[in-house]
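Trainee: Pasting the sequence and the predicted coordinates here, then a few questions.
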Amino acid sequence: MSYVTSIQPDGTPTWIDLRVPDRERAMEFYGALFGWEYDSEAAGARPGTDPGLDLGTMCLLRGRPVAAIVQDPAAKGIGWTMYFATADCDGTAKRVADAGGTLLTAPTDVGDAGSQGRMAVAQDPVGARFGLWEGRARLGCEVVNEPDSLVRNDLVTPDPEPARAFYASVFDYTLDLNETLPDADFTFLRRKDGHEIGGIFGLRAAPSSGWATTFEVADTDAVVGRALAAGGTAGAPEDSPYGRIATITDPFGAEFSVITRAA
């Protein structure tokens, strides 16, 4: 079991949340896909929410937080937002601005006097939205890299070069080409310790730039079937060197992927 029990190193994807115009419908959909349970009482500890607004609902797997869903009438087109871990939200926010990014939400405390953490939301120079999370009592996702939890985040953009320069500048990532897929314009992002946190996929045909969220599942085909039955849409599952993968779109237009990883 892949439990997270301590604050993640800087630059690690550590949390995800989804803003939707109908939270109850979203809870129904994602519960059907992943078997998540929900805890509205715990949502105040969730990164990404102004304490004065609707605090949303924590998504739980075996009682541990894996994501959050928040009601937002203006949420159309936002989709899943991924948050990078940082030990200094204010300092990293400054690096974002200095590197050419835009702060959409300035660093803000979450919980009483910031007891749970401190967060910000930003946009990179190619238009992709992401968050920063300085964890304190609230770590972020506490289950990862196993079925029904977050396994990967990759940036898809028609303009990869500025994105590579930006993220390397903000988080001191090392950039490595992906030799497994020689025909793809894909660059691994690695922390200072060499750990791969995701990558940047240059796709000239992409209509916009965005961080793609991928969940691990035990059976991609079965999850696609459940998504269709629950009112979503999905592409046909495909085999890749990394496993069997499919792209799903929820009833609100938020796109994400699921993968059954290769043995």
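Mentor: Received, thanks.
Trainee: Going by C-alpha atoms from here, please, whenever you check contacts or count neighbours.
Mentor: OK.
Trainee: ranges for the strands of the stretch 101-250 of the chain?
Mentor: Using DSSP state E, counting those that start in this stretch, the strands of the stretch 101-250 of the chain run over 102-110, 117-123, 129-135, 149-157, 174-177, 185-190, 196-202, 210-216, 233-234, 238-240, 243-249.
Trainee: Residue 92: which of those is closest?
Mentor: Residue 92 lies closest to strand 129-135 among the strands of the stretch 101-250 of the chain, at 8.0 Å (CA to CA).
Trainee: relative to strand 117-123, how tilted is the closest one?
Mentor: Strand 129-135 and strand 117-123 are oriented at 160 degrees to each other (axes from the mean of the first three to the mean of the last three CA atoms, to 10 degrees).
Trainee: Would you mind listing the outside residues contacting strand 129-135?
Mentor: For strand 129-135, the surrounding residues in contact (CA atoms under 8 Å, 6 or more residues apart in numbering) are 7, 14-15, 47-48, 81-89, 92-93, 116-124, 140, 210-211.
Trainee: Ok, stretch 143-162 next?
Mentor: Here stretch 143-162 makes contact (CA under 8 Å, 6+ apart) with 1-4, 13, 34-36, 61, 64-66, 82, 125-126, 128, 197-218.
Trainee: Report the buried residues of stretch 221-237.
Mentor: 221, 223, 224, 226, 227, 228, 230, 232, 233, 234, 237 (16 or more other CA atoms under 10 Å).
Trainee: So which of those belong to helices?
Mentor: 221, 223, 224, 226, 227, 228 (DSSP state H).
Trainee: this is the comparison structure:
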Amino acid sequence: MPVRNSAPVGAPTWIDLASSDVERSQAFYREVFGWTFDSAGPEYGGYLTALKDGRPVGGLMFNDPQWNSPDGWTTYLHTADAQTSLDNALAAGAISCGAPVMEIKDKGWMGMLSDPSGAFIGLWQPTGHRGFELVNEHGAPVYFQWTGRDYCTALKFYHDVFGWSIESVSDTDEFRYSTANFDGEALLGLMDGSAFLPEGQPSTWSFFLGADDVDKTVQVVLDNGGSVVRDAEDTPYGRLAAVADCTGAGFNLSSLQ
């Protein structure tokens, strides 16, 4: 079981879902990945921690209509100082989400922003909550990806603000892609979407959850009210698929290599 104590600084460290139907979402992820859920209690607004084999893999909370946003997942980057990271990001062209850095009692400090290309991303400075502890297993995070048209802007932004060590994988008009490496391991990628994304579409962050059998997991997603965004296909990086859960929140599936 690939268990980790913490993510490298600058790398993804947590994911959570804002759902308009928390009970239905719990049932979905329980059936698809075998997740169990632990409530933080009313002190934390009923926030739920999703567990796989007893280890945290993500969070779940109610998507308040006042937020005026569709159900969806948020990725958080590990920072040693959320306020400094937010200040540096804004100075480098990020867009403020209007909320200050907030302390989550006994857990950590949280910040939110949109990068200069419009991709929404969270910041997490851990104190008591270290982030997801299980990786590269069925139902646990495997990989993260930024996709957008402002590829060069994103490369510079994340390098300057978060100190990423970026390596180009391909640099053609058909496929332009880089990875960010932490301690020699590529934990995330940045894809140039200029060839297929419509003009004006904001960039996005997405993630991949491991699947013992991608095709079977896609079917379980469908059986539990989810949908397929992109059919399963073999790639040089494994068998991949893009799906959405029972309330429309998207995520990706990846075979385990």
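Mentor: Great, that's in hand. Predicted model only: the values in this text are computed from it and were never measured.
Trainee: Let me see the TM-score of these two.
Mentor: For this chain pair, the superposition-based TM-score is 0.90 by TM-score structural alignment, normalised by the length of the second structure; 249 aligned residues with a CA RMSD of 2.0 Å.
Trainee: hmm, back to that, let me know the closest of the ones in helices among the buried residues of stretch 221-237 of the first structure to residue 26 of the first structure.
Mentor: Ranked by distance to residue 26 of the first structure (CA to CA), those are led by residue 227 at 11.6 Å.
Trainee: quick one: the counterpart of that closest one in the second structure from residue 179 of the second structure, how far?
Mentor: Here residue 227 of the first structure is matched to residue 221 in the second structure, going by TM-score structural alignment. Using CA to CA, to the nearest Å, residue 221 of the second structure is found at 29 Å from residue 179 of the second structure.
Trainee: just residue 85 of the second structure next, same as before
Mentor: 21 Å.
Trainee: Contacts only, for residue 245 of the first structure.
Mentor: Taking CA under 8 Å, 6+ apart, we find residue 245 of the first structure in contact with 220, 237, 238, 239, 257, 258, 259, 260.
Trainee: I'd like the ones in helices among the buried residues of stretch 221-237 of the first structure written out as CSV, with distance to residue 111 of the first structure added.
Mentor: Compiled in CSV, those are given as follows (distance: CA to CA, whole Å):
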residue, distance to residue 111 of the first structure
221, 40
223, 35
224, 37
226, 36
227, 34
228, 37
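Trainee: measure the most centrally placed residue in the second structure to residue 209 of the second structure for me?
Mentor: By CA atoms, centre = their mean, the second structure has its centre lying nearest to residue 75, at 3.3 Å. According to CA to CA, residue 75 of the second structure and residue 209 of the second structure sit 13 Å apart.
Trainee: Show me what residue 238 of the first structure lines up with in the second structure.
Mentor: Using TM-score structural alignment, the partner of residue 238 of the first structure in the second structure is residue 233.
Trainee: no no, residue 97 of the first structure
Mentor: Under the alignment (TM-score structural alignment), residue 97 of the first structure pairs with residue 90 of the second structure.
Trainee: same check, this time on residue 210 of the first structure
Mentor: Alignment note (TM-score structural alignment): residue 210 of the first structure maps to residue 204 of the second structure.
Trainee: coming back round to it: wait, isn't the match of residue 227 of the first structure in contact with residue 30?
Mentor: No. Between residue 221 of the second structure and residue 30 there is no contact under CA atoms under 8 Å: 10.9 Å.
Trainee: In contact with residue 141 of the first structure: list those residues for me.
Mentor: For residue 141 of the first structure, the contact set (CA under 8 Å, 6+ apart) comprises 4, 14, 15, 16, 64, 65, 66, 67.
Trainee: I meant residue 86 of the second structure, not that one.
Mentor: Residue 86 of the second structure is in contact with 101, 111, 112, 113, 123, counting by CA under 8 Å, 6+ apart.
Trainee: can those go into CSV with extra columns for distance to residue 163 of the second structure and neighbour count?
Mentor: Shown next, in CSV, are the contacts of residue 86 of the second structure (distance: CA to CA, whole Å; neighbours: other CA atoms under 10 Å):
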residue, distance to residue 163 of the second structure, neighbour count
101, 20, 16
111, 18, 24
112, 18, 22
113, 17, 21
123, 14, 26
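Trainee: ok, which pair from those residues is furthest apart?
Mentor: Greatest spatial distance in the contacts of residue 86 of the second structure: 101 and 113, 10.1 Å, computed using CA to CA.
Trainee: Tell me how far residue 261 of the first structure lies from residue 241 of the first structure.
Mentor: From residue 261 of the first structure over to residue 241 of the first structure (counting by CA to CA), the distance is 9 Å.
Trainee: Please apply the same query to residue 257 of the first structure.
Mentor: The gap separating residue 257 of the first structure from residue 241 of the first structure is 15 Å, by CA to CA.
Trainee: again, but for residue 105 of the first structure
Mentor: With CA to CA as the criterion, residue 105 of the first structure and residue 241 of the first structure are 38 Å apart.
Trainee: can you check residue 135 of the first structure too?
Mentor: Remark: distance between residue 135 of the first structure and residue 241 of the first structure (CA to CA) = 34 Å.
Trainee: same thing with residue 29 of the first structure?
Mentor: For residue 29 of the first structure, the distance to residue 241 of the first structure (CA to CA) stands at 29 Å.
Trainee: Ok, residue 102 of the first structure next?
Mentor: Here residue 102 of the first structure is placed at a distance of 35 Å from residue 241 of the first structure (CA to CA).
Trainee: out of these two, which sits in the more crowded spot?
Mentor: Between residue 102 of the first structure and residue 241, residue 102 has the larger neighbour count (other CA atoms under 10 Å), namely 19 against 9.
Trainee: That one reaches residue 120, doesn't it?
Mentor: No. Using CA under 8 Å, residue 102 of the first structure and residue 120 do not qualify as a contacting pair, with a distance of 10.8 Å.
Trainee: Just the residues contacting stretch 165-183 of the second structure, thanks.
Mentor: 8, 11, 155, 159, 164, 186-192, 195.
Trainee: Now do the buried residues in that stretch.
Mentor: Neighbour count says stretch 165-183 of the second structure has 166, 176, 177, 178, 179, 180, 181, 182 buried, by 16+ other CA under 10 Å.
Trainee: Make TSV out of the residues you listed and add distance to residue 151 of the second structure.
Mentor: What follows is those, written out as TSV (distance: CA to CA, whole Å):
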residue	distance to residue 151 of the second structure
166	12
176	9
177	9
178	9
179	12
180	13
181	17
182	20
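Trainee: what two of those residues have the greatest distance between them?
Mentor: 176 and 182 (20.4 Å).
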